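[1] any chance you could fold what I've pasted below:
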Amino acid sequence: MIKLLKNLKPFALSVVIILILAFFQSMADLNLPNLMSDIINNGILKVNAKGASNPDIPYIWSTGGKMLLVSAASITCAIIGSLIASKTTLGLTRNLRKKLFTRIESYSLNEFDKIGSASLITRTTNDITQVQNVVIMMLRMLITAPMMCIGGVILALRKDQALSIIFLVAIPVLIIVIVLIGGGVVPLFKLMQKKVDKINLVLREGLTGIRVIRAFDRQEVEKKRFDEANADYTNTAIKANKIMAGMMPLMMLVMNLTSISIIWFGAKRIDLGEMKVGDMMAFTQYAMQIMMSVLMVAVMFVLIPRAQASAVRINEVLDMKPEINDPKNPMKSSEGEKGYVEFRNVSFNYPGAEEPAISNISFKARPGETTAIIGGTGSGKSTLISLIPRFYDASEGSIIVDGVDIKEMSQEDLRAKIGFVPQKAILFSGTIESNIKFGNDNASLDDIKHAAQVAQASEFISGMKDGFNSPISEGGNNVSGGQKQRLSIARALIRRPEIYIFDDSFSALDFKTDAKLRAALNKETSNSTVIIVAQRVSTVMNADRIIVLDEGKVVGIGTHKELLNSCEIYHEIVASQLSEEELA
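    As a prediction, this is how the structure comes out:
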């Protein structure tokens, strides 16, 4: 928590102003009982020579006016302090969210896998909200409470030292109650944040997988799953709040007993002539201020552990160092080489895996050529191409792009050379135009139309009511799988990169559209390096170079005809998809 509070440095001036306002507010509040005591002792209960009470009306009006001014000053300080505290806290949490999001964006896929998307969402929203709630209370209460407590004790001692002995009993009892309640509720608060993670996970899976859930008629099962996660969190929260609910009655009991004790013993001291009525009233007010200050601090120290649990989770994200970093002195590729890709004895292991996903891969891909990668499920095709944009870093060997090892280049420079179409087509909420333009912010409408035409998307776009301004829902759920793939391809085309990577990006297309798209791509990418991962033989058979993978190893490299004669695995793949006539 302390580590996160260091982010208040940009708001140091605001914190200083809050401290000053809190000081003046405390002084004003502490002065009110003293003025009230003066009204009672010297105004209302003023005794004349005959022993009769003789209220001094002018004195009452004068001192009452001072009380109104002091109250107004206290209220003004409180309002301004609360306003500045709110703005300061919201500024802090805004900066924290920005830091978290920036850090998360720098993660490799391995870091995402370690924490999980659901937990990252919870940490960016709920956890920061917990910290926000505590910080604003600290700025508004934790600064004022100690001043009120210390000032109240000093003024109470000045009024009557003998009566102040009551505090030696009341305050320890108050602290014991707080410690007992805090000890029971703190572990539950920490547990609640993990329960929120679980709810977020189940909810996210239920929303993103709604089509599968409905297709298999599993609505009731998912509802039960969510109810269990929700009930688990609810029960923990209820248990924590039941313990917290006992705090206020116990606090009020101690405070009321303290008031009764002050009145009881104070009345006896008044009867003995050792104390005035106004002083006892002021003493009672100081006692309430002291007890309320202790109560405010107590509430803070009960809530801080929950924020501390959230702060630890936030710091885990901020402190986790990305495995993939830019070199201190990144190298630039030479101007003469554009689009050259070379794998030199590359191997890669997923963290915790016993066997490497790919082993000892070597090949070259050049501009103007199409390199296709084919193989069975789990052979390492997608893993291989994920290493080129440095989604993961190779465990062994090196990948050379334009004559430079990609680990020696900045990630920005490397990815600027690549137009990547992922296996799972992802679209963002917005319009068709904004999704295609995602690949190049500076693209003109003509560029967008051309990219859509090459990607064979123009026909279905023109059939929509608003054309390129047609809305795309979250995840592209309002368009078909084939349409999503074509829009993803258009997004890569508009980038006009040196290297195109298509990760099984034609699987949802019919054979006619696939053929037309590949023909258009051949013209559009004639000067670029094209790397295609595909399951269909028809997609790769015209490639300049076909790499056949099996269990993460290269078992054949060559053209379609060469591999039919030299690679048994490729022959089996072709035979499973083509008839004997086509194979001949």
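
[2] for the rest of this, base every contact and every neighbour count on C-alpha atoms.
    Fine.

[3] so what touches stretch 343-357?
    The contact list for stretch 343-357 (Cα atoms under 8 Å, 6 or more residues apart in numbering) reads 110, 358-364, 379-380, 383, 393-400, 551-552.

[4] swap in 10 Å and give it another go.
    For stretch 343-357, the external contacting residues (Cα atoms under 10 Å, 6 or more residues apart in numbering) are 110, 113-114, 358-365, 378-381, 383-384, 387-388, 392-401, 405, 551-553.

[5] to compare against the first, here's another:
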Amino acid sequence: NKTGDLMARATNDLRAMRRLTGFGLMQAFTTVVMFAFALHFMLQISVPLTLLSLAPLPFVIIVMYSFIGKIHKLFNFIQEQFSTLTAKAQENFSGIRVIKSYVREDWEIDAFKKENVEYINRNISLAQVDAFLDATLDFLLGLSAIAVIWYGGRLVIHGKLSLGELVALFSYIAMLAWPMAAIGYLINMWQKAFAAAQRILNIMSQPADIADTAITDHSIAHLDGAIEFDHVTFRYPDAPRPALQDITFSVQQGQTIAVVGATGAGKSTLIHLLPRLIEANAGSIRIGGYDIRTIPLQVLRGHIGIVQQESFLFSDTLAGNIAFGVADADKDIISNAVEISQLKLDIDQFPDGLDTIIGERGITLSGGQKQRASISRAVIRKPTLLILDDALSAVDTYTEEEILNQIRPVMQECTTIIVAHRISTIRDADIILVLDNGKIIERGTHEELVQRRGTYHKMFERQRLEEHFKQLD
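    Have a look, this model is predicted:
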């Protein structure tokens, strides 16, 4: 589901349900009380006139029954289109810089207008049905009133009913008119709320992709950083081949393991398996001696600090982003994390320092600043397992070296997995895995892999040559 669609379900659909459970239930209660009150006194005045005034009720029910399905269907179409419209707006706001860069403003405006016109047309269709329904109900109630006037007048003329009783009866009929008309209004509201509830329940009833199960051992509370992959295979749905195939390796507590390879080799997939963001199709993964499927998710992820390839920051203060997920983080702890990530000099230039609001998705920060803020957010947790997914790609080589020097004391206290493209980032790792098409094709230390003169050696030589030409420039 698109973000905009979920937002529409959480706002517009909930609003329809709230109207029914609030105003709708109140009106239903009022309608029942008024109907019973008026009917009681009308029956005491004249049973025939009372029955005549109620004559339209079966027709009202028939009309409402014939319109229920149409109202439900039309409102569902409207909500679906509103979701499409919201998703389009959200996508345009998120990609505004790309739209401007490719001079696509007019095209996107036209596309939004097209979706908006469709939304308006669907609302008009529902409004037409509502108007026809209201007119039909008013017509039936009008016929009832004419019939009561005609027959009541005859009863008065023949002396079977006094004029005062007829006037009183009309007063009660006036009281009865709204409850009868409200039946259509309430059924209309009910159908809209029912359609909205179905859309919300379609989302809420979806089971979590990954959750604690019957095999989860809730007695597990602490983990060390030993990692073991045993013949692990993973394939994305509908993918032609596995993203990872028969991956086997082990890492001891406190070691640093690096993963390198070409784009699409499976590096990010491998590290996403550790916090169970995705689930392996075959094989097993153990952390601290436990199969990760038996570790409670909260415990497993609580021991992992991860810096994603694409740094995501919230529309909050810089301090709030760094301390995210750490309830007892004070300014000293945050400042220490900032020192480690080499972000302090940048923060000193911000008008409000750590209290600077960084905007949605950290829009006011550069790519390197966002990466370093994400590193601070990971190390402040004092994780058992630190994962850096190409976390230094947006900083220069000098800053990279400074960050690595600062982060080494942290890395010595935990197991670290580094995914990188630059050899300089991972040359000191205890183990280096070289992935290609989802398979481990080489493994060893930097020196061992260079001596083998394989894929890793080619990567190393190519990058060394690139650095040489940069220095010449």
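
[6] please pick the buried ones from the contacts of stretch 343-357 of structure 1.
    Buried members of the contacts of stretch 343-357 of structure 1, counted by 16 or more other Cα atoms under 10 Å: 110, 358-363, 365, 379-381, 383-384, 387-388, 392-394, 397-401, 405, 551-553.

[7] so the helix or strand hosting residue 23 of structure 1 corresponds to what in structure 2?
    According to DSSP states H and E, residue 23 of structure 1 maps onto helix 12-38. Across structure 2, nothing matches helix 12-38 of structure 1 (TM-score structural alignment).

[8] so where is the helix or strand that that helix is followed by in structure 2?
    For helix 12-38 of structure 1, the following helix or strand on the C-terminal side (DSSP H and E) is helix 57-105. Helix 57-105 of structure 1 lines up with nothing in structure 2 when matched by TM-score structural alignment.

[9] show me what contacts the residue in structure 2 that residue 534 of structure 1 lines up against?
    By TM-score structural alignment, residue 534 of structure 1 lines up with residue 420 in structure 2. By Cα under 10 Å, 6+ apart, the contact set of residue 420 of structure 2 is 258-262, 267-268, 309, 388-393, 426.

[10] also residue 137 of structure 2?
    The contact partners of residue 137 of structure 2, taken as Cα under 10 Å, 6+ apart, are 56-57, 59-61, 63-64, 131, 143, 180-184.

[11] buried ones among these?
    56-57, 60, 64, 180-184.

[12] show me what residue 194 of structure 2 lines up with in structure 1.
    So, by TM-score structural alignment, residue 194 of structure 2 is matched to residue 308.

[13] wait, isn't that match in contact with residue 130?
    Yes - in this structure, residue 308 of structure 1 is within contact of residue 130 by Cα atoms under 10 Å, at 8.8 Å.

[14] so where do the helices sit in the stretch 51-200 of structure 2?
    All helices of the stretch 51-200 of structure 2, identified by DSSP state H, counting those that start in this stretch, fall at 56-94, 96-101, 105-157, 163-204.

[15] onto which residues of structure 1 does the second one map?
    Residue correspondence for helix 96-101 of structure 2 in structure 1, counting by TM-score structural alignment: residues 210-215.

[16] compared with structure 2, how much does that stretch deviate?
    Aligned to structure 2 and superposed, stretch 210-215 of structure 1 gives a mean residue distance of 1.1 Å (mean Cα distance after the TM-score superposition for structure 1).

[17] mind listing what's buried along that stretch?
    residue 213.

[18] and for stretch 413-430 of structure 2?
    413-423, 425-426, 429-430.

[19] closest to residue 87 of structure 2 among these?
    residue 419 (32.9 Å; Cα to Cα).

[20] do I have it right that that closest one meets residue 427?
    No - contact criterion Cα under 10 Å: residue 419 of structure 2 and residue 427 do not qualify, at 11.8 Å.

[21] need the residues touching each of these two.
    Residues within reach of residue 419 of structure 2 and of residue 427 at once, by Cα under 10 Å, 6+ apart, are residue 258.
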